[in-house]
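**Q** missing the sequence, but the structure's below:
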């Protein structure tokens, strides 16, 4: 039903635009009416709360005029998009404050990222900014907020923009402008006497901001290239209100306590060394945990019909030309010489699986063929982006590839979704988010095959009742995909699993099968990863559990502790019995006080401490103490083994 807006035209003959709101209602306004005036006509509360609006699918400032009929959806601090607008403007706010405090500083880029924003700066020679400077910068930011400067957009010509930014010696901005395609609209946002090159949108005025905090500082390179200028990157977070900010900062503090790099050292799991930058060295306990995850996935793969294979680490470079990796990925690859021929250390496992498939003749009756591999891959990551186990240069991929006919896609996708769901829940991740990405503008394959593939993915998700986010046009050029984002125990999300349909690689490798019509056909290839990088997942696993691993996965499940030297021999007997029963056990028979040994076991987050004193030695029992300080009644060694087996369930001895 059409409604009349409260903004009246100056004359009855002026042009009108129709505005359709999210509830389906329609309103008429004079052409040129701003989004702010539209919000004001709906209600004073909306006018105060609205930060920007999505107009016909595009984000616009509140000062933007409406010149054509439009569907309008206002965003506020309660919307995810509204918070992103707040973060975007807060990045500008920080840059304005920094340039006021440190004259001569050049700004580069300042995007919105998950939970916040950053801005890269080139400070004058001799000026170094660190976290100790944050209170001063934040105080200046709050002063700008209090001034409530309007944030105004101005469209300028390329020549005007270059001239303006050259005059104020913003050389990075000039470079950005020169690199923009001809004909693209160039806009500048102003607040107070400060301005920046930006597409927008931004909040109406600086008074809409305030719930922010600067969080860290790091080094960066202009455009990510180590040959370019070294910059200072300041990170921050911003939210719709102080309560949201405080809740996030609490989560951030909790995340610091769970940092896998700190726990990795404390729990004696892994280390890094300058002799192999960004390549983890797994210690005894870390490798035990690593192998538990591997065995978990091997069992899962067996249950879902995958056949494990192995492919070489180094293969002739011609393979990577054929697969397309050389053209699209060579900057991230390592190369070597083998028998005077150029070879590459594999960055991915899929080409090797294609060679295995191509080794034999296949009939449609044999398909699907499911191959899995825990393949070691190497990818050259810049030193500035490597991060503990989360971003390394060598890692183990829990890869699998399914070769199937087009009409088998749906069933195979459903099988993989089932495997991923069971694996995540079995590993203690009750919640995950799913995204479906469809055909991009540039792609290969026929419309018919893409339609079948996208429908198969969508139907598989909907058949399971799985909620998902649709990302139109974000699929790979070779096929649509589903991505899985784990939600950890403190609410963070981590992209891990993926299911990708591939119409490109089978064709590149001339893969075929004999169809029911006795003609040769090209199979569809499905890429599947559940954990992704085992190393990265291990980092997530450590932080999810804060090092308090479930008993089945714990590198050391129990630690035998004697009260005094009198029980040393009995403690060693208990240790031997547990080890023989398959328990991952250690013994601490040092001549130290019991309290000291228990505290050390607690720091190592050992699930069970088995205390043996005179009483236990006389009765042939142990007193089992949980890492949180609670005790089980004294029980026999055999009973404890049964207890731990029961706790592990079908994951015992993984």
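**A** Structure received. All of these numbers come straight from a predicted model, not from anything done at the bench.
**Q** use CA for all of it now, contacts and neighbours both
**A** OK.
**Q** How much space separates residue 507 from residue 465?
**A** Distance, residue 507 to residue 465, using CA to CA, to the nearest Å: 34 Å.
**Q** Which one's more surrounded, the two?
**A** Between residue 507 and residue 465, counted using other CA atoms under 10 Å, residue 507 has the larger neighbour count: 16 against 9.
**Q** any idea which element that one lies in?
**A** Using DSSP states H and E, residue 507 sits in helix 505-508.
**Q** Can you name the element that comes right after that helix?
**A** strand 513-514.
**Q** Give me the distance between the residue nearest to residue 332 when sequence neighbours are not counted and residue 464.
**A** Distances taken as CA to CA, 6 or more residues apart in numbering place residue 380 nearest to residue 332, at 4.4 Å, with adjacent residues excluded. Separation of residue 380 from residue 464 (CA to CA): 38 Å.
**Q** Pull out the buried residues from the helix holding residue 507.
**A** Judged by neighbour count (16 or more other CA atoms under 10 Å), helix 505-508 contains these buried residues: 505, 506, 507.
**Q** Please apply the same query to stretch 113-131.
**A** By 16+ other CA under 10 Å, the buried positions in stretch 113-131 come out as 116, 117, 118, 119, 120, 121, 122, 123, 129.
**Q** What lies in contact with the longest helix along the chain?
**A** In the chain, assigned by DSSP state H, the helix with the most residues is helix 80-101. Counting by CA atoms under 8 Å, 6 or more residues apart in numbering, helix 80-101 makes contact with 51-52, 75-77, 105-107, 110-112, 116-119, 137-138, 140-141, 144, 194, 196, 200-203, 206, 208-209, 212, 236-240, all of which sit outside it.
**Q** One more: stretch 140-155?
**A** 93-94, 96-97, 185-192, 202-210.
**Q** on contacts alone, who are the packing partners of the helix holding residue 507?
**A** With contacts taken as 3 or more CA pairs under 8 Å, 6 or more residues apart in numbering; DSSP states H and E, helix 505-508 sits against helix 317-323, helix 350-358, strand 524-533.
**Q** Use this one as the comparison:
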């Protein structure tokens, strides 16, 4: 007999070699019907794998995150099976589950078309209805290589040949289709019902541009049809909110091939940028930060000392001058240490909160660039807090409070905190990492935030918190970060004189709230669909005339609003007023003011708000008071 412990702590005895399906069936028939896999002592396994010793288990269903990942992985296999049935000469390569869906890369001489996706999706539904059993098989490596070469799947053979000799290979078979995979998978294809193929793309074999270009088919898969339809609705709404499309319509910015990943800010976009910068600067001043400015081009030697050259070299742009290699800074932290090191620092100077709107550059691959959301040249709302170890908690609490205020002012009240611990490639000893991770965990708990573990995703010099916002249509955006760093101060010889008269190393807290201005503005555009709140809108009002008789009065209204700090324009063109109203509505100007003879006589204005057909007449005096109050920048 073996003892099985359930998540609630209860235990039950079973005969040896009990399977996950047996355990699920012993709980309820309904659970057995929806079960996808089983977690045994923290490891996911197929439902039909025998359990031969005492274990802690958890039945995985579509409601679990792991279950949803299994559904998406199964959908990838079903898509590959469908493609092979429809186009036998295609070679299948790699097909993982990804966020919100899955993809598979195929080698095929003839390009797939959007019409092909409809045909493949129909075949996938047929395979799902077949209820084909998904069965794990273990093969000898060389036997598996020979098999895949024989059936003309040379990409699969290459993948298997890279596995060490003598290692057992796991393959999964469903119907006539067999694929290399570690698993686990659901018991049968019938478990996968709510899916849709989304788009086509190109992808190099193994991500290397020197290799053959493959065809990638993306799909999405969900636990049920409602979740699928909710996601498709969200995607449709996201397309309407695409910051690249709205940015063009509102004349905010553009990008072009001559400067890939670099933004050309237009007048309205740069106005928005400066509003955000001024707001953040005000917050920094109120929270006792000093603002600095450091060079963009810095000698390679500093990046070697900091460790960035070794860990980050492929992302660093370089330039040579007088036989020296200079690096365009990819981040600001080593430069901030240079300012800290300039002159003697005392424990009385701590905490020293050093901020910079730092211009940075990173050599991101051209294929990863995406509007404002992924660029090569960017500016961070960056800051580094130099403090002693006993200040980590209080500084984290203060930072989290500031971050929450900023997010609220921009319309984000829903965010999640992720704790990213040590990556495989890192600097420093395990002892240092233990200290840093424990300090940060204690600090975030003290700040009152729950967190989820983001395993292995810390920076190479320390663990970090990642702050993930949820926008108006439910999408997640990772923006803010806080990192605890014991390593960089050591590498760059930062020190302060303690109360004991001896030198001590400061702790360095790397932190950002909005992250980069470019990405944050992209998120803001999509959050508000271009309809910014009045305080953020680059152009807050426009004054329109009905006839030329009102030109002089309209100009005086425009001046009065400008005098109280409002941003806006005057349109006294000869176009019909309804045309003008439509024009500025499309430009998403929040307040449209119309003046004619009656308004001129009454010293009033007709007010139309963006998105409303209602027009309200109020006195100019009242308008000035109302808009000045409404447009006030949050404190």
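**A** Thanks, I have the structure now. Bear in mind that the values here come from a model prediction, so they are computed numbers and not experimental data.
**Q** Any idea what the TM-score is?
**A** The TM-score (TM-score structural alignment, normalised by the length of structure 2) is 0.96; 635 aligned residues with a CA RMSD of 1.8 Å.
**Q** if you look at the contacts of helix 80-101 of structure 1, which of them are in helices?
**A** Per DSSP H, the contacts of helix 80-101 of structure 1 map to helices at 137, 138, 140, 141, 144.
**Q** which of those has the most neighbours?
**A** Result: residue 141 is most packed of these (other CA under 10 Å), 24 neighbours.
**Q** any idea what that one aligns with in structure 2?
**A** By TM-score structural alignment, residue 141 of structure 1 lines up with residue 124 in structure 2.
**Q** aligned partner of residue 426 of structure 1 in structure 2?
**A** Checking with TM-score structural alignment, residue 426 of structure 1 has residue 409 as its match.
**Q** Can you tell me, leaving aside adjacent residues, what's nearest to that match?
**A** residue 634 (6.4 Å).
**Q** burial measure for the one you found, as a count.
**A** 13.
**Q** Tell me the spacing between it and residue 584 of structure 2.
**A** Counting by CA to CA - residue 634 of structure 2 and residue 584 of structure 2 are separated by 26 Å.
**Q** go on, residue 290 of structure 2?
**A** Relative to residue 584 of structure 2, and taking CA to CA, residue 290 of structure 2 is found at 40 Å.
**Q** Between those two, tell me which one has more neighbours.
**A** Between residue 290 of structure 2 and residue 584, residue 584 has the larger neighbour count (other CA under 10 Å), namely 18 against 14.
**Q** ok, and the more buried one, which helix or strand is that part of?
**A** Assigned by DSSP H and E, residue 584 of structure 2 falls within helix 577-586.
**Q** same thing with residue 609 of structure 1?
**A** Counting by DSSP H and E, residue 609 of structure 1 is part of strand 608-612.
**Q** repeat for residue 169 of structure 2
**A** Per DSSP H and E: strand 168-174 holds residue 169 of structure 2.
**Q** For residue 286 of structure 1, the count of nearby residues, please.
**A** Residue 286 of structure 1 has 21 neighbours, counted by other CA under 10 Å.
**Q** Let me fix that, I meant to ask about residue 171 of structure 1.
**A** 16.
**Q** Tell me which residue of structure 2 matches up with it.
**A** Under TM-score structural alignment, residue 171 of structure 1 pairs with residue 154 in structure 2.
**Q** is it true that that match touches residue 146?
**A** No - using CA atoms under 8 Å, residue 154 of structure 2 makes no contact with residue 146, being 9.7 Å away.
**Q** circling back: same list as before, the buried residues of helix 505-508 of structure 1 that is, but in TSV and with distance to residue 158 of structure 1 included.
**A** Below are the buried residues of helix 505-508 of structure 1 laid out as TSV (distance: CA to CA, whole Å):
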residue	distance to residue 158 of structure 1
505	43
506	46
507	45
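**Q** which residues of structure 1 does stretch 577-595 of structure 2 align to?
**A** Residue span in structure 1 matched to stretch 577-595 of structure 2, by TM-score structural alignment: 594-612.
**Q** ends of the matching stretch, how far apart?
**A** 10 Å.
**Q** Can you point out the buried residues in that stretch?
**A** Under 16+ other CA under 10 Å, the buried positions of stretch 594-612 of structure 1 are 594, 597-598, 601-602, 604-612.
**Q** repeat for stretch 25-32 of structure 2
**A** So, applying 16+ other CA under 10 Å, buried residues of stretch 25-32 of structure 2: 31, 32.
**Q** give me the stretch of structure 1 that that stretch matches.
**A** Going by TM-score structural alignment: stretch 25-32 of structure 2 matches residues 40-47.
**Q** Distance from the matching stretch to the middle of the chain?
**A** 38 Å (CA atoms, centre = their mean, to the nearest Å).
**Q** Excluding residues flanking it in the chain, which one is nearest the corresponding residue of structure 2 for residue 70 of structure 1?
**A** Using TM-score structural alignment, the partner of residue 70 of structure 1 in structure 2 is residue 55. Nearest non-adjacent residue to residue 55 of structure 2, counting by CA to CA, 6+ apart: residue 4, 5.3 Å away.
**Q** compared with structure 1, how much does the helix or strand hosting residue 601 of structure 2 deviate?
**A** For residue 601 of structure 2, the enclosing helix or strand under DSSP H and E is helix 597-602. Comparison of helix 597-602 of structure 2 with structure 1 after fitting gives an average deviation of 1.3 Å (mean CA distance after the TM-score superposition for structure 1).
**Q** Tell me what angle the next helix or strand after that helix forms with helix 577-586.
**A** Later in the chain than helix 597-602 of structure 2, the nearest helix or strand by DSSP H and E is strand 604-609. Strand 604-609 of structure 2 and helix 577-586 are oriented at 50 degrees to each other (axes from the mean of the first three to the mean of the last three CA atoms, to 10 degrees).
**Q** For the aligned partner of residue 628 of structure 2 in structure 1, list the residues it contacts.
**A** With TM-score structural alignment as the criterion, residue 628 of structure 2 lines up with residue 645 in structure 1. The contact partners of residue 645 of structure 1, by CA under 8 Å, 6+ apart, come to residue 652.
**Q** In which helix or strand does residue 645 of structure 1 reside?
**A** helix 637-648.
**Q** what residue of structure 2 matches up with residue 221 of structure 1?
**A** So residue 221 of structure 1 corresponds to residue 204, using TM-score structural alignment.
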